[in-house]
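In: Compute the structure for the input listed below.
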Amino acid sequence: MSARPPLTAIRTFDAVSRHLSFQRAANELGVTPTAVSHQIRALEAQTNARLFNRSPAGVEHTARGMQFAEDIGPAMEQIDQAFRKLLQFSDREQVVLGAGPIIASRWLAPRLPDFAARHPEIDLQLINSPTEIWRRAREFDLAIAWGNGDWPNLQSQKLLDVSLVPVLSPDLARELDLHQPGDLLDAPLLHHHDGKEWADWFALAGVHHSVPVGIKVEDTNVVVQAALAGTGVMLGIREFLADDILAGRLTCPFPNPLRQTAAYYLVASGASQFPAHEALEKWLLDCADKK
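Out: Now for the predicted structure:
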């Protein structure tokens, strides 16, 4: 067996290990799932070791695969850090920020001109990812992740607490003639994922009734667009929809906030080493303080 490690296959293995998905690893690497599968099989053949168990339910490590993932993790982080350090020798400072689609579009994007004005010397690259952003944190200098702030091998600090309120278009609000929270049971509800948040909000508002099945949408940005178009009523993140409410594009008939136990966190795979990273981190925290 060659003593030279197959670096492409190892990089592929690292991506699959973090995502536990060939598809998501392929998305990260910019290749096809078939190419990912080929690299993993080649690595398994070269090492004579099965690294993953595959099933219709997904991918999981074997014992040897888990050990290999733990062994190469620090080395992969060192390579990423070394590459980012090399980029700092360019004429301009560069920083890569990862974020999920909803916070990137509804909260971050409107604020980016302010960052550019304050830091014209920094080239900021924003990458939004529909997958759990913490799984890709090592690809970024800094990331904004949704969760409880407790992720293995990542440093995190809370950025933003959020709460949910019902919102809908003014035209639909006039049509429905809403007077009390229970009236929303007869409204077309827009559900993100399984609709559990609607049940929680109704219970908070004192309405104890089964929640009707409405339109289920995976992408939160699509839910927002549907609400703006008058398709139905959504439970939206108040902090992200404040501008739409102030401008009259959306209305909030019952501002009972359902506070979320999860929050948005700033995460990084290591301590900040460069002024550009620190400037971005401070700016994001300042923005959150101002809401």
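
In: Please count neighbours and contacts with C-alpha atoms only from this point.
Out: Noted.

In: If you tally nearby residues, what's the number for the residue nearest to Ser272 when sequence neighbours are not counted?
Out: Distances taken as C-alpha to C-alpha, 6 or more residues apart in numbering put Glu278 closest to Ser272, at 6.4 Å, once the chain neighbours are dropped. When neighbours are counted by other C-alpha atoms under 10 Å, Glu278 registers 16.

In: Under a three-state scheme, what state does Glu278 occupy?
Out: In three-state terms, and counting by DSSP: H, G, I helix; E, B strand; the rest coil, Glu278 is helix.

In: Show me what counts as buried in stretch 120-129.
Out: Ile122, Leu124, Leu126, Asn128, Ser129 (16 or more other C-alpha atoms under 10 Å).

In: separation between the second one and Glu44?
Out: What it means is Leu124. Distance, Leu124 to Glu44, using C-alpha to C-alpha, to the nearest Å: 38 Å.

In: repeat for the fourth one
Out: Distance check for Asn128 against Glu44: by C-alpha to C-alpha, it reads 32 Å.

In: run this one through as well so I can compare:
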Amino acid sequence: MDRLPPLNAVRAFEAAARLMSIRKAAAELFVTAGAVSRQVKVLEDFLGIELFSRGHRAVALTPVGERYFAEVSRHLAGLRNATTHLVEDKGRRTLKLRAYTTFAMRWLIPRLASFHGLYPDIDVRLSASLDAVDFEREDVDAAVRLGSGSWQGLQADRLFRNLLVPVCSPRLVEKRALRQPAELGNVLLLHSLARPDDWAKWLDAAGVEGVSAYTGIKYESSAMSYQAAMEGHGVAIAQKALVEEDLAQGRLCQPFGFELDMADFTYYFVFPIGRERKRELEVFRQWLKTQ
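Out: Sure thing, here's the model as predicted:
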């Protein structure tokens, strides 16, 4: 059977089965008890199956009726929830953002509560990916991208300086007595597979020789390497803006003073030029500037 049952009949059956009463179902649906009974009979005729065993004053589900009620109630609950969410969202403003996982976790998410406090009528829907967003094909309003800030067809707002710095647990500094960058050869280097050349860039800029830039433990994301550094497993190369809170709270420390400024290769807030600009996008953009 490749067609829907009569939905009014399904609704009447679900109410009667849930309340185990034709009379109570009628009161809930604002119809007469006779109307509920007729609708249930319509559904039984449609299915060719008896759903209720009827007594003088009560009804009870047949075994088949119990199984059908379990399925029907689940789907009707889904319809109710979907409708409730749609009605609640009506009139609210939504901003759909895409960001890198580590950036979202370490920088953006900790700040979003303050945005919601200022603009409770705007819902921010944040997704994370390493892939550059395709605004022509994807339902995304704006994104955070790492690069030089020059992308055709996109407005790009620079967010902050991107400084590369080694970081580790304060306990590791004390244990290994790290004083000079050349001593990095005596500890485990922690890497992010998403940024495989960061150690090489920093060591070269700092004039450090004799330290292998690509040995050590490699993690899928920078966030994982930062966590490993906090646990005392080694020294990670970090984007300073993403670990500022950990540095301030003493969970991480900078064993050396040299910081490599990546100049314009940093994080940008981007959105399409020429597309009608939503009010919530401009509000979020201005809020970002204060951060």
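
In: Touching, the residue nearest to Ser272 of the first structure and Leu266? I think so.
Out: No: with contact defined as C-alpha atoms under 8 Å, Glu278 of the first structure does not count as touching Leu266 (11.9 Å).

In: Longest helix in the first structure, please.
Out: Across the first structure, the longest stretch assigned as helix under DSSP state H is helix 63-87.

In: Around Pro181 of the second structure, how many other residues sit close by?
Out: Pro181 of the second structure, neighbours per other C-alpha under 10 Å, totals 18.

In: That one pairs with which position in the first structure?
Out: Aligned counterpart of Pro181 of the second structure in the first structure: Pro181 (TM-score structural alignment).

In: and what of Thr83 of the second structure?
Out: Counting by TM-score structural alignment, Thr83 of the second structure has no partner.

In: Mind jotting down where the helices sit in the second structure?
Out: Under DSSP H, the second structure gives helices at 7-19, 22-29, 33-47, 63-89, 101-103, 109-118, 170-176, 198-205, 222-230, 244-248, 279-290.

In: Pick the most deeply packed of those.
Out: Among the helices of the second structure, ranked by average contacts under mean count of other C-alpha atoms under 10 Å, first place goes to helix 222-230 (a mean of 23).

In: quick one: that one to chain centroid distance?
Out: Its chain's C-alpha centre and that of helix 222-230 of the second structure lie 20 Å apart, by C-alpha atoms, centre = their mean, to the nearest Å.

In: Which part of the first structure matches that helix?
Out: Counting by TM-score structural alignment, helix 222-230 of the second structure lines up with residues 220-228 of the first structure.

In: Next, the mean deviation of that stretch compared to the second structure.
Out: Here the mean offset of stretch 220-228 of the first structure against the second structure after fitting is 1.1 Å, by mean C-alpha distance after the TM-score superposition for the first structure.

In: now stretch 276-286 of the first structure
Out: On superposition with the second structure, the mean distance recorded for stretch 276-286 of the first structure (mean C-alpha distance after the TM-score superposition for the first structure) is 1.0 Å.

In: show me the contacts for the residue nearest to the spatial centre of the first structure.
Out: The first structure has Gly100 as the residue nearest its centroid, 3.1 Å off, counting by C-alpha atoms, centre = their mean. Shown in contact with Gly100 of the first structure (C-alpha atoms under 8 Å, 6 or more residues apart in numbering): Asn128, Ser129, Pro130, Thr131, Glu132, Ile133, Ile144, Ala145.

In: Is the fifth one in contact with Ala145, as I believe?
Out: If I follow you right, that is Glu132 of the first structure. Yes: contact status for Glu132 of the first structure versus Ala145: in contact at 7.4 Å, counting by C-alpha under 8 Å.

In: higher neighbour count, those two?
Out: Neighbour totals were compared for Glu132 of the first structure and Ala145, and Ala145 leads with 26 against 15 (other C-alpha under 10 Å).

In: Tell me the residue in the second structure aligned with the more buried one.
Out: In the second structure, Ala145 of the first structure lines up with Arg145, judged by TM-score structural alignment.

In: so its match touches Leu159, yeah?
Out: No: in this structure, Arg145 of the second structure is not within contact of Leu159 by C-alpha under 8 Å, at 10.1 Å.
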